[in-house]
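Visitor: Could you look at this predicted model? Sequence included:
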Amino acid sequence: MAAKKALRRTLLAARAQLGPDELEATAERLSTHVLALPQLSPGACVAAYVSSGSEPGTHVLLERLREAGVRVLLPVLLADDDLDWAEYAGADALVDGLRRTRHPSTQALGKDAVAEADVVLVPGVAVSTTGHRLGRGGGSYDRALARVEGAFVAVLLHPGEVGQRVPVEAHDQVVDAAITRDGVLPLG
């Protein structure tokens, strides 16, 4: 869809202008907001992802979740753009995956493992006020979110990426909230 491609291109160009200090501060604040979520009770499971480039950073968050005793599942990108899942065992246990992704070297748990999560944190490029998320265009997370029931689903974004007019297609899944360095914004 041309409108999605144009919006994605504009927002990714804006992200490219963010400096390392701003990205580091964003990663710190995101972790604080996520760890304060009421859905993160003792023994919770969180499905997250390994950020890259100018995405809102998840490296600090992943370590803090693990230190807090939260079970963390990370995606393993498959050749058909679907997602398998594996348990996070620390930054030293991440390996290179398809299309410049990083994933755990631990045993893959299957595509349906994401359904075990109490909280699902997804990447994105933008989100509308109704919770329609714009991703990178592969449909990986729309497929994964179709397997999730009852979990709190949030997209991690930079503040200017929230409240965008996101074109919607039939397969697009909605999210419950956006989390930025400024806090948690309920959607829908």
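Guide: Looks like it arrived, so ask away. Residues are numbered from 1 along each chain as shown.
Visitor: can we go C-alpha only for contacts and neighbour counts from here?
Guide: Will do.
Visitor: Name the nearest residue to residue 49, sequence neighbours excluded.
Guide: For residue 49, ignoring the flanking residues on the chain, the nearest one in space by CA to CA, 6 or more residues apart in numbering is residue 74 at 5.1 Å.
Visitor: How many residues are close by the one you found?
Guide: 27 (other CA atoms under 10 Å).
Visitor: Repeat that for residue 7.
Guide: By the criterion of other CA under 10 Å, residue 7 has 18 neighbours.
Visitor: ok so, going back, what sits against the residue nearest to residue 49?
Guide: When contacts are counted by CA atoms under 8 Å, 6 or more residues apart in numbering, residue 74 touches 47, 48, 49, 50, 85, 86, 87, 88, 103, 104.
Visitor: this is the other structure I want to compare:
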Amino acid sequence: MDADARSEKERLRARLLDARAALSEERRDRAGSALRDAAAEVPELATAGTVAVYYSVDAEPDTRKLVTMLWKRGVYVLLPVFRSDRSLDWAAYEGPDSVAPARFGLLEPTGPRYGREAVARASVVLAPALAVDHAGYRLGRGAGCYDRALSLVGPNALKLGVIYDTEFLESVPAEDHDRPVDGVLTPEGGLRRL
């Protein structure tokens, strides 16, 4: 990817992060409730044995209510652990007391680590994104950890980017290593398959 495309990614990231920072806590809370309710209507989540999902921080779309809902339904929930090599390890969510502050302001599970390949057991993966386009390409924070994780997911798993409705864009810059998702989950629009 050339320098112009990298610059475009950085400008887009900055714009999207600024827009998220401007959201009120009340709006983020409502979005979290709406995401939980939308997730409850996704057939694959209703029947999932294992779901890999991130535990939101800061102005990310709030997945904490969604994680709790899945866990209370008896779904085996895997949360990521950010490794020093920028890959993701995975551990089980076992309730609100099973996460603790970690590097980079993240909240991560405190239980045993199951390795990078654990994500391959998930029938649904809910991935963070700053934006997703109509072809399924997601713009992340730039570390590439979710692209590497998505490359390990089975072909029958449902892969969704979790974003605010305004972050579903016509296109985002993509590189050869970028892995598309199958759809998006948004607070107002719910599930949109691509």
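Guide: Now that the structure is in, tell me what you want to look at. Fair warning: this is a prediction, and the values are worked out from it, not measured in the lab.
Visitor: In structure 1, which strand is the longest?
Guide: Under DSSP state E, the strand in structure 1 containing the largest number of residues is strand 71-77.
Visitor: after superposition, how close is that one to structure 2?
Guide: Average distance, strand 71-77 of structure 1 versus aligned residues of structure 2 after superposition (mean CA distance after the TM-score superposition for structure 1): 0.3 Å.
Visitor: measure the aligned partner of the residue nearest to residue 49 of structure 1 in structure 2 to residue 63 of structure 2 for me?
Guide: Aligned counterpart of residue 74 of structure 1 in structure 2: residue 79 (TM-score structural alignment). Distance, residue 79 of structure 2 to residue 63 of structure 2, by CA to CA, to the nearest Å: 11 Å.
Visitor: now swap in residue 112 of structure 2 and tell me
Guide: Applying CA to CA to residue 112 of structure 2 and residue 63 of structure 2 gives a distance of 22 Å.
Visitor: who's more crowded, those two?
Guide: Taking neighbours as other CA under 10 Å, residue 112 of structure 2 and residue 63 compare with residue 63 leading, 24 against 9.
Visitor: In structure 2, what stretch matches stretch 22-34 of structure 1?
Guide: So stretch 22-34 of structure 1 sits over residues 27-39 in structure 2, by TM-score structural alignment.
Visitor: and that stretch, which residues are buried?
Guide: 28, 31, 32, 33, 34, 35, 36, 37, 38, 39 (16 or more other CA atoms under 10 Å).
Visitor: same deal with stretch 118-134 of structure 2?
Guide: 118-134.
Visitor: Over to it now: how far is its first residue from its last?
Guide: 28 Å.
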